[in-house]
Each structure stands twice: as structure tokens, then as C-alpha cells.
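K.L.:
let's see this in three dimensions:
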Amino acid sequence: MLKTRILSACVFVPLILIATILGGWFFAVLMLFVAIVGGYELQRILAAREIRFQFPLFCGFTVLLFLCSLLSEYYESMSLIILFLLFALLAILFVFGKLRAVDAGLSFFGSVYIGLTLSTMVVMRVQMEQGIFLIFLVFIIQWLTDTGAYFVGSSLGRHKLMPKVSPKKSVEGAVGGIVVAVISALIFNAFTHILPWGWLILVTVCASALGQMGDLVESAFKRWAGVKDSGKIIPGHGGILDRFDSLLFIAPFLCYFLMIYTNLIQ
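P.N.:
Okay, the predicted model is just below:
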């Protein structure tokens, strides 16, 4: 299993790094692919509970969001308009009896959970200063939190974090993941100067904790649906949602923090 995971990483990590460096449409298309596959996996998970996730609407909503994040300077207002249109369309389908409330509600939730959150990655890469470094910071926090939590939890883990949701995760591992992420982010910031040190530590601690929360949310979701993995597209890692679940929490947090920081704090 470990060998398979390493081989998969050797294929996917360079692809992500190249797309991040190239930016623009290359990065947007990669993130859109991740979002669409993630939506398909979510449809599969919800189908296990006989919930009809509106995948075509999800795809249309996600494409519009990504175009907005890539081309529009008014992402915040445009994304709210697109979000309202999706809500209105799902509400109309519900009122006319085409969808149950749970179908409409979870279709809306899934579109925000995957489509909206991943579009913030494109906003950071394309529309913000030092965009390439911001994306690298996101991946550093995500990957090093996972790595730190795994090794610290494996060697020192004694107290279960949420045993009913994810039995293997420990409090020690969670703290270790945050510490490793902070140290790694500080080293990266020494060369890139993205944020003042105090703000960087605060942001990294929050983002690392949110990333681990995202992992737990997806685990709880799969357990509720009775599904082990979200998919099999990444050998040794499972599906897109299995690999990017923490990113769905880290990316929007960092994106909206930077919007507030740039406009109000800096």
C-alpha cells in the first residue's frame, strides 16, 4: 500500500506543481477537473443513501464559478449571484415536486462544499499578488499537516480525537500536524515574505486545524453513507475527495482572510 501511495504521489505531485507554476488556464483547468471529479464522487456517496445529487447543475454552477474566478475582478459579488441562481433553481425544482427537500439541500451544499471552495484556489493563483506562493503555502499546510499528524500520531498517539468518526486519528497527531505545518510555513515564509510572522503563525494554525476538520467532515460523511472511499482515481489514496478533503476548508479560509487582510488590515 505504501509503495502504491508513493508511486501515485510521484505522478500527481509534479502535475500539480507544474500547473501551479504555469498558472492561468492550466491551473484553472486542473482545479476544475478536481472539482468535477469530486462532485461525481459526492453523487456516488449520496446515492448510497438514495439521495439524488443534481450533478448536471453542480457542473454548470462550478464552471461558471471557475470562469468568474479566472476572468472577473468582481469574484465576491459574482459568486454570490451565481450562488443565488443555483439556490433559486433548486427551490423551483423543489416547489414543483421535481426534487425532495433533501435532494435540493444536499445538491446546494455539495456545490458550495466543492465548487465554491475550489474556485478560491484559482482566485488566489490568478488574482492575488504572489499567487504562486499562496498556492504553494496552501499545499504546504495541507501536505505537511497530514504528514506530521501521521508520523506523530503513529509514534506518540495515545488519546483518540474522534474515535466514532476516524478511529486512527489522535489528539497528539492533530497537534503534531499543526506544529509541523507551522514550522514548514515559517521556513517557506522566510524566503517568500507572504505575511508578517505573527499573522502567518495565526493563519497556519487556523488553516491546519480547519484542514483536519475537513478530513473529519468527509470521514463522517462517508461513514453516514456507509462508503469506505470516495473513489479509486488515485491508487493508494482513494478518490479525489479522500485526497483533497482538507483543501476544501483550507483554501477558502486563506482566500477570504487575504481579501480581508489586504483591504482592511494591511
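K.L.:
going by C-alpha atoms from here, please, whenever you check contacts or count neighbours.
P.N.:
Will do.
K.L.:
so what's Cys255 up against?
P.N.:
Counting by C-alpha atoms under 8 Å, 6 or more residues apart in numbering, Cys255 touches Thr120, Met121, Val123, Met124.
K.L.:
distance from the chain centre to the longest helix anywhere in the chain, please.
P.N.:
Identified as the longest helix of the chain according to DSSP state H is helix 197-225. Offset of helix 197-225 from its chain centre (C-alpha atoms, centre = their mean, to the nearest Å): 9 Å.
K.L.:
and that helix, what other elements does it pack with?
P.N.:
If you count contacts as 3 or more C-alpha pairs under 8 Å, 6 or more residues apart in numbering; DSSP states H and E, helix 197-225 packs onto helix 24-47, helix 131-156, strand 166-170, helix 171-192, helix 240-244, helix 247-260.
K.L.:
how about it: buried residues?
P.N.:
By 16 or more other C-alpha atoms under 10 Å, the buried positions in helix 197-225 come out as 200-201, 203-205, 207-223, 225.
K.L.:
follow-up on the earlier one: in TSV: the helices and strands packed on helix 197-225, plus distance to Glu73.
P.N.:
TSV is the format used below for the helices and strands packed on helix 197-225 (distance: least, C-alpha to C-alpha, whole Å):
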stretch	distance to Glu73
helix 24-47	14
helix 131-156	15
strand 166-170	40
helix 171-192	25
helix 240-244	26
helix 247-260	12
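K.L.:
which among the contacts of Cys255 gets closest to Tyr256?
P.N.:
Thr120 (8.4 Å; C-alpha to C-alpha).
K.L.:
which residues are in contact with the closest residue to that closest one other than its chain neighbours?
P.N.:
The shortest distance from Thr120 to any non-neighbouring residue, by C-alpha to C-alpha, 6 or more residues apart in numbering, is to Pro252 (5.7 Å). Counting by C-alpha under 8 Å, 6+ apart, Pro252 makes contact with Thr117, Leu118, Thr120, Met121.
K.L.:
second chain to compare with the first, below:
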Amino acid sequence: MSTELRLRIISGIVMAVVVLAATWAGGMPFRLLSAAIALLVYYEWSTITRLAEIDFRGNAFGWAVTAAACAMTVFAEPEAAFVTVCAAVIVSLLHALSFKRSLWLPGGIAYAGLTALSLTAIRADDATGLIAMLFVFAVVWSTDILAYFVGRAIGGPKLAPSISPGKTWSGAIGGTASAILAGSALYLCFFPATGWWIPLIALVLSVFSQVGDLFESFLKRRFGVKDSSKLIPGHGGVMDRVDGLVFACFAAFLLGTAATVAGPSVASTGAFLLGL
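P.N.:
Take a look at the predicted model:
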């Protein structure tokens, strides 16, 4: 076994232990983990897009907003965090359009701020939140693993050759199919039956997970970088590891919010996705 592979395996095990332990504990440990991920995501985003070089004041504003949103999520004020992130995105977007500044700033604020918000909203502080978070993990991880192996085994037409030449349609379909099975199986471990909406949610989250992966590939290709950073030995950066998870959490957060607002007939779906 090569030194690089050994380092990658050790780092992967450490990350899995930390994430799963914080997820199991919930509460403050998980909110702190979510905040740390969001702050590191903004650091990598601003580094990749060179925000500090092209818009120093804007980048300082982005750091301040992200830190404030993370503090609000840590101290269980998700509504305030959501309002803060939305307001900051609107202000920075209007400023960018008016003064021809970088549009990567509002993008970074939204990406990092919603990362902390969606993770903590899904996990919440109860047993349902734990199951909902494990459901998202099962969908995302099974998508990643099976997409890789099915794609290598079957090959075929490329999914998005100009963005990520290694990804294939066969891998994407295989990953989505495995996500539906994994998500449904995990749900059945905790509940006596599964409705049609569980496989559907797993499908949607799997698709968003793959979109997130492609988006980060596009971002790195756009700015000519191989990894989002070197923070994780053998793995690259935090964004390299959570790109699919972040987009899946965005989707779960939006679906859960929409279902809760829609009314009693779909409120249970929203409650599950938001861990309420």
C-alpha cells in the first residue's frame, strides 16, 4: 500500500468518526461541526475565486456575514441566520451589479451560509433529526460510491465531458438507483413501512448530490485548480468532500420547508426532512 493511499484511508476514517460522532450527539457538537464546515467552505471558496485579491472589502464582508450566520446557528437561531444570509446575498448582489464587482461574492455567502443552516436544520436536536441526517448521509455516500464503481465497470457516454470528463451516465444512474435503495433501507430500519415519497426524496437528493459534485468540478475548472485546498491529507479540501452533501442538504432543507408550509397533508414529509 502506497503512503498516499494509507494517508487517504486514515484521514477518511478520522473524518467519518468525527462526523458520525457529532451527528449522533446532535445539539451543540453538531452545530459546531456545521459552523466549522461552513467557515472552511467560505475560506476555500474565497481562495479559489481569489476574492481577497479582486474585492478585499467585499471578501471581508463575506467573512463577517458567514461568521455571523454560523454563530447564529451554533446558538440555535436558524431564522435569524436565514434572514442574515438572504439579506447579505441581496446586498452583495446589488452591489456587484451596480459597481461591476465579482458575482462570486454573493455566491460564496449563499453557499457557505446555507451550508451551516441546512445541516443544523436537518439534524435538529431530536431522534427524528438524527434519522433524517443519517438518511441524507446514506443517499449521498451511496451515490458517490456506486456512481464511481458502476461508471468504471460499465462506462459509456459521458455525463458532462466539458466539466468532469470521468463521469458517465451509467455511473449517474447506478448511483441514483443505489441511493434510492440505501435511503429506503435506512428508513425501514426505523419505521415499519415506507411510502412512495421516501424513494422519491432519495432520488431528488441523489440528483442534487451529483449536481453539487459537478458544480464544484466546474468551479475548479473555471479557476484552474485541482483541489479546493490541502486541508485534508490525501483528500484535498473540505469542499472536495462535502460538495455533494451540501447540495443534497440544500435540497432537503428547501423540500422540507416547502412541505411544512404547504399544509397538513405533506407536513410529515417536511418534519422528517427538517428533523422537527
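K.L.:
that older thread, need the contacts of Cys255 of the first structure in a markdown table with distance to Gly173 of the first structure and secondary structure, can you?
P.N.:
A markdown table is the format used below for the contacts of Cys255 of the first structure (distance: C-alpha to C-alpha, whole Å; DSSP: H, G, I helix; E, B strand; the rest coil):
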| residue | distance to Gly173 of the first structure | secondary structure |
| --- | --- | --- |
| Thr120 | 28 | helix |
| Met121 | 27 | helix |
| Val123 | 31 | helix |
| Met124 | 29 | helix |
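K.L.:
show the buried residues in these.
P.N.:
Neighbour-count burial (16+ other C-alpha under 10 Å) is assigned, among the contacts of Cys255 of the first structure, to Thr120, Met121, Val123, Met124.
K.L.:
can you lay out these as JSON lines showing distance to Ala91 of the first structure?
P.N.:
Shown next, in JSON lines, are these (distance: C-alpha to C-alpha, whole Å):
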{"residue": "Thr120", "distance to Ala91 of the first structure": "25"}
{"residue": "Met121", "distance to Ala91 of the first structure": "28"}
{"residue": "Val123", "distance to Ala91 of the first structure": "28"}
{"residue": "Met124", "distance to Ala91 of the first structure": "31"}
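K.L.:
which residue lines up with Ser119 of the first structure in the second structure?
P.N.:
Aligning on TM-score structural alignment places Ser119 of the first structure opposite Leu117 in the second structure.
K.L.:
that match against Phe82, yeah?
P.N.:
Yes - proximity of Leu117 of the second structure to Phe82 meets the contact threshold set by C-alpha atoms under 8 Å, at 7.1 Å.
K.L.:
common neighbours of those two, please.
P.N.:
The overlap between the contact sets of Leu117 of the second structure and Phe82 (C-alpha under 8 Å, 6+ apart) consists of Ala69.
K.L.:
between the two, which one's more packed in?
P.N.:
Between Leu117 of the second structure and Phe82, Leu117 has the larger neighbour count (other C-alpha atoms under 10 Å), namely 29 against 20.
K.L.:
tell me the contacts of that one?
P.N.:
Taking C-alpha under 8 Å, 6+ apart, we find Leu117 of the second structure in contact with Ala69, Cys70, Thr73, Pro78, Ala81, Phe82.
K.L.:
so which of those hold up in the first structure?
P.N.:
Retained in the first structure by both residues aligned by TM-score structural alignment, their matches' C-alpha atoms under 8 Å are the following of the contacts of Leu117 of the second structure: Ala69, Cys70, Thr73.
K.L.:
against Ala38 of the second structure, how distant is the residue nearest in space to the middle of the second structure?
P.N.:
For the second structure, the residue nearest the mean C-alpha position is Val246 (0.7 Å; C-alpha atoms, centre = their mean). According to C-alpha to C-alpha, to the nearest Å, Val246 of the second structure and Ala38 of the second structure sit 10 Å apart.
K.L.:
joint contacts of these two?
P.N.:
Residues touching both Val246 of the second structure and Ala38 (C-alpha under 8 Å, 6+ apart): Thr115.
K.L.:
excluding covalently adjacent residues, which one is nearest to Asp227 of the second structure?
P.N.:
Nearest residue to Asp227 of the second structure, sequence neighbours excluded (C-alpha to C-alpha, 6+ apart): Gly236, at 5.3 Å.
K.L.:
aligned to that neighbour, what sits in the first structure?
P.N.:
Aligned counterpart of Gly236 of the second structure in the first structure: Gly238 (TM-score structural alignment).
K.L.:
wait, its match touches Lys228, no?
P.N.:
No - with contact defined as C-alpha under 8 Å, Gly238 of the first structure does not reach Lys228; the gap is 9.1 Å.
K.L.:
who has more neighbours out of these two?
P.N.:
Neighbours were counted for Gly238 of the first structure and for Lys228 using other C-alpha under 10 Å; Gly238 has more, 16 against 12.
K.L.:
can you pull the contacts of the more buried one?
P.N.:
When contacts are counted by C-alpha under 8 Å, 6+ apart, Gly238 of the first structure touches Asp229, Ser230, Gly231, Lys232.
K.L.:
out of these, who's the most crowded?
P.N.:
Among the contacts of Gly238 of the first structure, Ser230 has the most neighbours (other C-alpha under 10 Å), with 24 neighbours.
K.L.:
Pro235 of the first structure versus Ala220 of the first structure, what's the distance?
P.N.:
22 Å.
K.L.:
er, Gly24 of the first structure actually
P.N.:
Using C-alpha to C-alpha, Gly24 of the first structure is found at 28 Å from Pro235 of the first structure.
K.L.:
Phe12 of the first structure now?
P.N.:
Counting by C-alpha to C-alpha - Phe12 of the first structure and Pro235 of the first structure are separated by 11 Å.
K.L.:
all good on my end, thank you.
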